[in-house]
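K.L.:
give me the fold of what follows.
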Amino acid sequence: MRNLGALERAVMDVLWARSTPATVREVVTDLADRNLAYTTVMTVLDRLARKDFVRRERAEDGRTWRYVAAASRESFVAELMLQVLDLAGDRDAALVHFARSVPVTEADVLRDALTGHGRPDPSGRR
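P.N.:
Take a look at the predicted model:
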């Protein structure tokens, strides 16, 4: 199961919150309350790139990297939900239990998505 550690999750939260790719220095600045070393954040971003959670591109100066989340937070969470569902002995029972445990408003969102009346999927898939 592809999972994120606590520090990886904090870094991903920074990237998901940004509208543009970020350098290591920008991520360090956004995580200032954690008092992390530059090299620690650089290592985490490199690990996330190897795991395909982030993409990196050269910055305009040609020396530094800029990092961006490879997928949206929603896509990541949906993937986690599917992976957890794979752990169920009885997928149908797990789905029924899940559907019955969510609030009515969220059940309505699920119903609309299943019938094609919900919001369009931002990834472009149906």
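
K.L.:
CA atoms for contacts and neighbours, from now on please.
P.N.:
Will do.

K.L.:
starting at the chain centroid, how far to the helix or strand where V96 lies?
P.N.:
Using DSSP states H and E, V96 sits within helix 91-101. From the chain centre to the centre of helix 91-101 is a distance of 24 Å (C-alpha atoms, centre = their mean, to the nearest Å).

K.L.:
please give the structure of this sequence too, so both can be compared:
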Amino acid sequence: MKGLGELERTVMEVLWAREDAGLDAATARDVSRALAGDRDLAHTTVMTVLDRLAKKGMLERERDGRAWRYHPVASREGYVTELMLGALNETGDRGAALVHFVRSVSEDEAAVIRRALADITSPGKEPPA
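P.N.:
Reported below is the predicted structural model:
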């Protein structure tokens, strides 16, 4: 999965924040309003970015009268995971890249990794596909 441009990331952050808050899918107008304080964007620009994100498979959309409602296909964490896996695929030695990554994380982050590994490798647990 490719990275997003700055404006695409900003729009996705609005949609992920709405999802985190338990709100329904957003219209282009909802996104425009959410961005109004930070950016001076034409409504048509927001519509174009939403359409582009839907074509990239980042968003699903459904008709709501004359408008479209958009919601993310994946969570923010799922998207970042795909970016990380894509970066691993770019190296000739995934193991070496993983070791280098793990050595660069903070102690708190290392503890999170240890807990996740213990969780997926504990007896009785099926390994992930």
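
K.L.:
where does the TM-score land?
P.N.:
Remark: TM-score between the superposed chains equals 0.87 [TM-score structural alignment, normalised by the length of structure 1]; 117 aligned residues with a C-alpha RMSD of 1.5 Å.

K.L.:
so the helix holding V96 of structure 1 aligns onto which residues of structure 2?
P.N.:
Aligned by TM-score structural alignment, helix 91-101 of structure 1 falls on residues 94-104 of structure 2.

K.L.:
buried residues in that stretch, which are they?
P.N.:
Buried residues in stretch 94-104 of structure 2, counted by 16 or more other C-alpha atoms under 10 Å: A97.

K.L.:
got the contact list for V31 of structure 2?
P.N.:
By C-alpha atoms under 8 Å, 6 or more residues apart in numbering, the residues touching V31 of structure 2 are 11, 14-15, 46.

K.L.:
repeat that for Y70 of structure 2.
P.N.:
Residues counted as contacts of Y70 of structure 2 (C-alpha under 8 Å, 6+ apart) are 25-28, 50, 59-62.

K.L.:
list buried residues within those.
P.N.:
With burial judged by 16+ other C-alpha under 10 Å, the buried subset of the contacts of Y70 of structure 2 is 25-28, 50, 59-61.

K.L.:
before we move on, the earlier item: and the contacts of Y70 of structure 2 as TSV, adding distance to L98 of structure 2 and secondary structure?
P.N.:
Shown next, in TSV, are the contacts of Y70 of structure 2 (distance: C-alpha to C-alpha, whole Å; DSSP: H, G, I helix; E, B strand; the rest coil):
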residue	distance to L98 of structure 2	secondary structure
A25	36	coil
A26	37	strand
T27	40	coil
A28	39	helix
L50	34	helix
L59	30	strand
E60	33	strand
R61	36	strand
E62	39	strand
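
K.L.:
and the helices in structure 2?
P.N.:
Counting by DSSP state H, residue ranges of the helices within structure 2 are 6-20, 28-35, 43-55, 76-89, 94-104, 107-121.

K.L.:
where in structure 1 does the shortest one fall?
P.N.:
Spelled out, it's helix 28-35 of structure 2. With TM-score structural alignment as the criterion, helix 28-35 of structure 2 aligns to 24-31.

K.L.:
what residues of the matching stretch count as buried?
P.N.:
Within stretch 24-31 of structure 1, the residues scored as buried using 16+ other C-alpha under 10 Å are 24-28, 30-31.

K.L.:
tabulate these (CSV), appending distance to T105 of structure 1.
P.N.:
What follows is the buried residues of stretch 24-31 of structure 1, written out as CSV (distance: C-alpha to C-alpha, whole Å):
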residue, distance to T105 of structure 1
V24, 39
R25, 41
E26, 38
V27, 35
V28, 38
D30, 34
L31, 34
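
K.L.:
for the residues you listed, which one is nearest A6 of structure 1?
P.N.:
Among the buried residues of stretch 24-31 of structure 1, L31 lies closest to A6 of structure 1 (C-alpha to C-alpha), at 12.7 Å.

K.L.:
noted, bye for now.
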